[in-house]
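Undergrad: 3D model of this:
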Amino acid sequence: MSLAQRRILLGVSGGIAAYKACELVRRLREAGAEVRVVMTAGAERFVTATTFQALSGQPVRSSLWDEQAEAAMGHIELARWAERILVAPASADILARLAHGMADDLLSTLCLASAAPLHVAPAMNQQMWANAAVQDNVRTLRARGVQVHGPGSGDQACGEVGDGRMLEAVQLRDALAASFGDGPLRGMRVLVSAGPTFEDIDPVRYLGNRSSGRMGYAVAAAAAAAGAEVCLVSGPVCLEKPVGVARRVDVRSAQQMLDAVLTEAPRSDIYIAAAAVGDYRPRAPAEHKMKKSDGQPLTLELTENPDILSTVAALAHPPFLVGFAAETRDVEAYARGKLERKKLDLIAANQVGVGMGFETEDNALTLIGPESSEKLPRCDKRELAQALIARIAAQFHARRNPPNA
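TA: Okay, the predicted model is just below:
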């Protein structure tokens, strides 16, 4: 994601997640941003200023009482310089001080003295995050327009598991990129469907598939970072709404996904169908839990689910359509057939099975158009999604503004 020549002031507060801020500086600079780092006294207990200076290429500030810098009102100069302020990690302490308007150190003073939009990435123990005082402070900040990113959920340094992890560097980088709204999809409405669909057999069992939703969620995040207003229609997954995505609509079955997509598609410029939609559903789900019957075989009568992509393609004014094809063999041949049969603009084909595609952190795609084919090599799904969105944006604009028009 591009942050070329953008000026980012990164505030690092005290907490073990301060080490993640090093990777964040690297990712921001990699995207073209100019980064200056301000550390609290607590942050200096975890990471040295020398590390951040080496990564940012700029002097690091930590004190309001730096005589050399403050001779020229350095904190005011920094406050005016920043286009965005991101506090990452944002400890419970800095959230409290920001919520109450305190200015007892350089970072909190800068946040009050700057007109730049303020973003915070909370990071703390899961019990601290759940504390009523912390939640009140977060609500106060949100009400004032502060953008709160995360926290994520998972294993924590203290050994506990739950909400409180700082979001990853690429997620925060993409959130900042999206906040400028000047990417290749600026002003566009993008609809993304992701995850599996579940078809109930009875109140306990269902037919489903192994899709984790990671690829679709990465695509939604990348589209938001490219400046689009994104609506994500999601099947049942254990994932949080991606940073920057405007709305998430949760569904369970293929019919529910179709209904949600048809509500959004007429007002969307692009529809990216990354969901793994079940082809079949039980014709008549049982009202009560089905019981075993002394070793007798069970027969389920299945009926076809609606074809979401074909239905959208048949609209009077369909959006730019991007499909996905997950195949175990003859990937390109099957994908091209699907492209033509469903009248798609592009299709992203990928091999699944044997450690590929489902339930993995990485993937590889072959992007196929009516007259083109390009392989996107295996890499982390977030990076792959960024490459995919770049190609989709280029194809979309080329279709809207052909060279000979």
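
Undergrad: Going by C-alpha atoms from here, please, whenever you check contacts or count neighbours.
TA: Noted.

Undergrad: Would you mind giving the secondary structure of Arg382?
TA: helix (DSSP: H, G, I helix; E, B strand; the rest coil).

Undergrad: what's the closest non-adjacent residue to it?
TA: Excluding its sequence neighbours, the residue lying closest to Arg382 (C-alpha to C-alpha, 6 or more residues apart in numbering) is Ala218, at 5.1 Å.

Undergrad: Leu388 is in contact with that neighbour, correct?
TA: No. With contacts counted by C-alpha atoms under 8 Å, Ala218 stays clear of Leu388, the gap being 10.2 Å.

Undergrad: roughly how far apart are Ala54 and Val25?
TA: For Ala54, the distance to Val25 equals 10 Å [C-alpha to C-alpha, to the nearest Å].

Undergrad: So for these two, which sits in the more crowded spot?
TA: When Ala54 and Val25 are compared for neighbours, Val25 comes out ahead with 24 against 12, by other C-alpha atoms under 10 Å.

Undergrad: tell me which element the more buried one falls in.
TA: If you go by DSSP states H and E, Val25 is part of helix 20-30.

Undergrad: Show me what that helix packs onto, helices and strands only.
TA: Counting contacts by 3 or more C-alpha pairs under 8 Å, 6 or more residues apart in numbering; DSSP states H and E, helix 20-30 packs against strand 34-39, helix 49-56, helix 169-180.

Undergrad: Now do that helix and strand 34-39, the angle between them.
TA: Using axes from the mean of the first three to the mean of the last three C-alpha atoms, to 10 degrees, one finds that helix 20-30 and strand 34-39 are set 160 degrees apart in direction.

Undergrad: List the buried residues in helix 20-30.
TA: Lys20, Ala21, Cys22, Leu24, Val25, Arg26, Arg27, Leu28, Arg29 (16 or more other C-alpha atoms under 10 Å).

Undergrad: Sequence B follows; please return its structure for comparison with A:
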Amino acid sequence: MTQLSIAIFGNTNNYPLLLAQGLKLLGHNVRLVINRKELLHRPEARYHEWAGAYPDWIIDCSDLSDVDLAFETPALDRAIHHLTHNVDLVVLNDVGPAFASYLCTPHVVVLTGSDLSYYANYDSLQFRTSMWDPGFKRSLEGRRYIRKMADFVSRQRDGILGAELVCYGQRGLVPSGDQQLDDIGVADAHRFMLHLSNTIDLQPQAMPKNDKLIVLCGSRVVFRPEANRALSAMDFKGTDVLLKGFALYCKSGGKGELRLPRKGQDLEAAIALVNELGVFDRVSWLGEMSLAQFYQEMIAADLICDQFGTSFPGMVTTDAYALGRPVMANLRNEIFSERFSEPLPGLNATTPEEIERHLHILEANPAVLEDIGVKSRLYAEKYLSPESMAKQLLEALSKQCSDTILRHHF
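TA: Now for the predicted structure:
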């Protein structure tokens, strides 16, 4: 395969950074343009020594505002330059699809949530303007701003539709996202699922020698769709299912401890549920911490829990796999089996009763935990490593790409 020069825009949750590293391991030249100031979306969240001193292949364009994007101000010029100068392929994440009309080369879109559900959704105009003063909304300036926002949504949707590949969950994982992509016009033949595990930084760890079963929930505390109407199906983690299952386990003799992050839209409701279930003395709440600290919490736990709701196993699961930790979740293998030749390893659970049963089995047979952990790391290396996934992406692109010049590179 010929060496490519690849530009990536956007770095939601440092997911594109993992892809960039995989592409670099394959020998390609990569530049990553970051556009957010939140630490969650910046490389220094993974490599603290990079703060203020990025390697030369990472470009910081985080001064861009929503106004710059909507009105296409000259502030976009620097980012556009890095997406068009000596580039064979562009990968667009976050608000990146709205830049597609500036590109001179084929592009791939990597959708990670709000880039589809919000920025490519005309309903977001109502959400953005719902608190505006009616007088301003009716004014010339207000109407002009609404037109520009609507144009931005159109550009975002156009960039998604024009992509050679749209990286999104396998059809069926997120039905609302499937519907949006259908509405935009993206055919299944142009969809590809990325599912990355950080096998670069994270190495398998020996199981801890805890004197009781330590269960760590890694996902945000979100479980009430009726109270969080602005969120998508991907956001609901079924934390209430986990809490009810853990309570059943405790009441039937289980000795373990559950640890959860003090983070998420339904945190207060979850605390109330813990008290209602009578397990407040068996649940620990973890305060805000760095990613490195969270990894230490994972290493100290016997079992990692991800989502039990309408979402699907994400980076909590794939990071646990990289560390060699077993996972319990609604694994959605009825869908993942269409993407990978082997099912995701772990303990599948969708009800409190299934969670209770799994916890008792693990408490009585701790060797099962180690066996699942080993299988999880091997699965991550085989299917989900950045290098493996980058290779799969480029192979899929070579079959789809309509650009004869780019096809020549494969």
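
Undergrad: Could you get me the TM-score between them?
TA: In this superposition the chains share a TM-score of 0.32, using TM-score structural alignment, normalised by the length of the first structure; 187 aligned residues with a C-alpha RMSD of 5.9 Å.

Undergrad: that older thread, which other residues reach the helix holding Val25 of the first structure?
TA: The set of residues external to helix 20-30 of the first structure that reach it, using C-alpha atoms under 8 Å, 6 or more residues apart in numbering, is 3, 12, 34-35, 51-52, 55-56, 88-89, 168-170, 172-173.

Undergrad: Narrow the residues you listed to those that are buried.
TA: For these, burial is judged from neighbour counts taken by 16+ other C-alpha under 10 Å, and it is met by 3, 12, 34-35, 52, 55-56, 88-89, 168-170, 172-173.

Undergrad: Now name the helix or strand holding Gln296 of the second structure.
TA: For Gln296 of the second structure, the element it lies in under DSSP H and E is helix 291-300.

Undergrad: Moving C-terminal from that helix, which element do we reach first?
TA: Tracing the chain past helix 291-300 of the second structure, the next element assigned as helix or strand by DSSP H and E is strand 303-305.

Undergrad: Mind giving me the packing neighbours of whichever helix or strand comes after that following strand?
TA: Next in sequence after strand 303-305 of the second structure, counting helices and strands by DSSP H and E, comes helix 315-323. Helix 315-323 of the second structure sits against strand 303-305, strand 327-329, helix 367-379, with contacts defined as 3+ C-alpha pairs under 8 Å, 6+ apart.

Undergrad: ok, then the element right after the second one?
TA: Read that as strand 327-329 of the second structure. Read in the C-terminal direction, the helix or strand following strand 327-329 of the second structure is helix 333-336, with elements assigned using DSSP H and E.

Undergrad: Then Arg157 of the second structure would be within a helix, right?
TA: Yes. According to three-state DSSP, Arg157 of the second structure belongs to a helix.

Undergrad: Please report how far it lies from Leu397 of the second structure.
TA: Plainly put, Arg157 of the second structure is 20 Å away from Leu397 of the second structure if you go by C-alpha to C-alpha.

Undergrad: of these two, who's got more company?
TA: Per other C-alpha under 10 Å, whichever of Arg157 of the second structure and Leu397 has more neighbours is Arg157, with 26 against 20.

Undergrad: Would you agree the more buried one is in contact with Asp182?
TA: No. In terms of C-alpha under 8 Å, Arg157 of the second structure does not count as a neighbour of Asp182; the distance is 11.3 Å.

Undergrad: mind listing what's buried in stretch 388-403 of the second structure?
TA: Within stretch 388-403 of the second structure, judged by 16+ other C-alpha under 10 Å, the buried ones are Ser388, Met389, Ala390, Lys391, Gln392, Leu393, Leu394, Ala396, Leu397, Ser398, Cys401.

Undergrad: between the residues you listed, which is closest to Leu277 of the second structure?
TA: Ranking these by separation from Leu277 of the second structure, with C-alpha to C-alpha as the measure, puts Met389 on top at 42.2 Å.

Undergrad: correct me, but the closest one touches Gly22?
TA: Yes. Applying C-alpha under 8 Å as the test, Met389 of the second structure and Gly22 come out as touching, 7.3 Å apart.

Undergrad: if we can go back for a sec, let me know the closest of the buried residues of helix 20-30 of the first structure to Asp362 of the first structure.
TA: Once C-alpha to C-alpha is applied, the member of these that ends up nearest Asp362 of the first structure is Arg27, at 18.7 Å.

Undergrad: Show me what the host helix or strand of Asp77 of the second structure is packed up against.
TA: The secondary structure element spanning Asp77 of the second structure is helix 77-84 (assigned by DSSP H and E). Of the remaining helices and strands, those touching helix 77-84 of the second structure by 3+ C-alpha pairs under 8 Å, 6+ apart are strand 5-9, strand 29-34.

Undergrad: before we move on, the earlier item: any idea which of the contacts of helix 20-30 of the first structure is closest to Gln147 of the first structure?
TA: Top of the list for closeness to Gln147 of the first structure, among those and by C-alpha to C-alpha, is Leu172 at 11.1 Å.

Undergrad: Need the three-state assignment for the residue nearest to Arg382 of the first structure.
TA: helix.

Undergrad: now Ala348 of the first structure
TA: Ala348 of the first structure ends up strand, using three-state DSSP.

Undergrad: Just confirm it contacts Leu321, I think it does.
TA: No. Checked against C-alpha under 8 Å, the pair Ala348 of the first structure and Leu321 is beyond contact range at 11.1 Å.

Undergrad: Identify each buried residue in the strand or helix carrying Ile271 of the second structure, please.
TA: Ile271 of the second structure belongs to helix 267-277 when assigned by DSSP H and E. For helix 267-277 of the second structure, a neighbour-count test (16+ other C-alpha under 10 Å) marks Leu267, Ala270, Ile271, Leu273, Val274 as buried.
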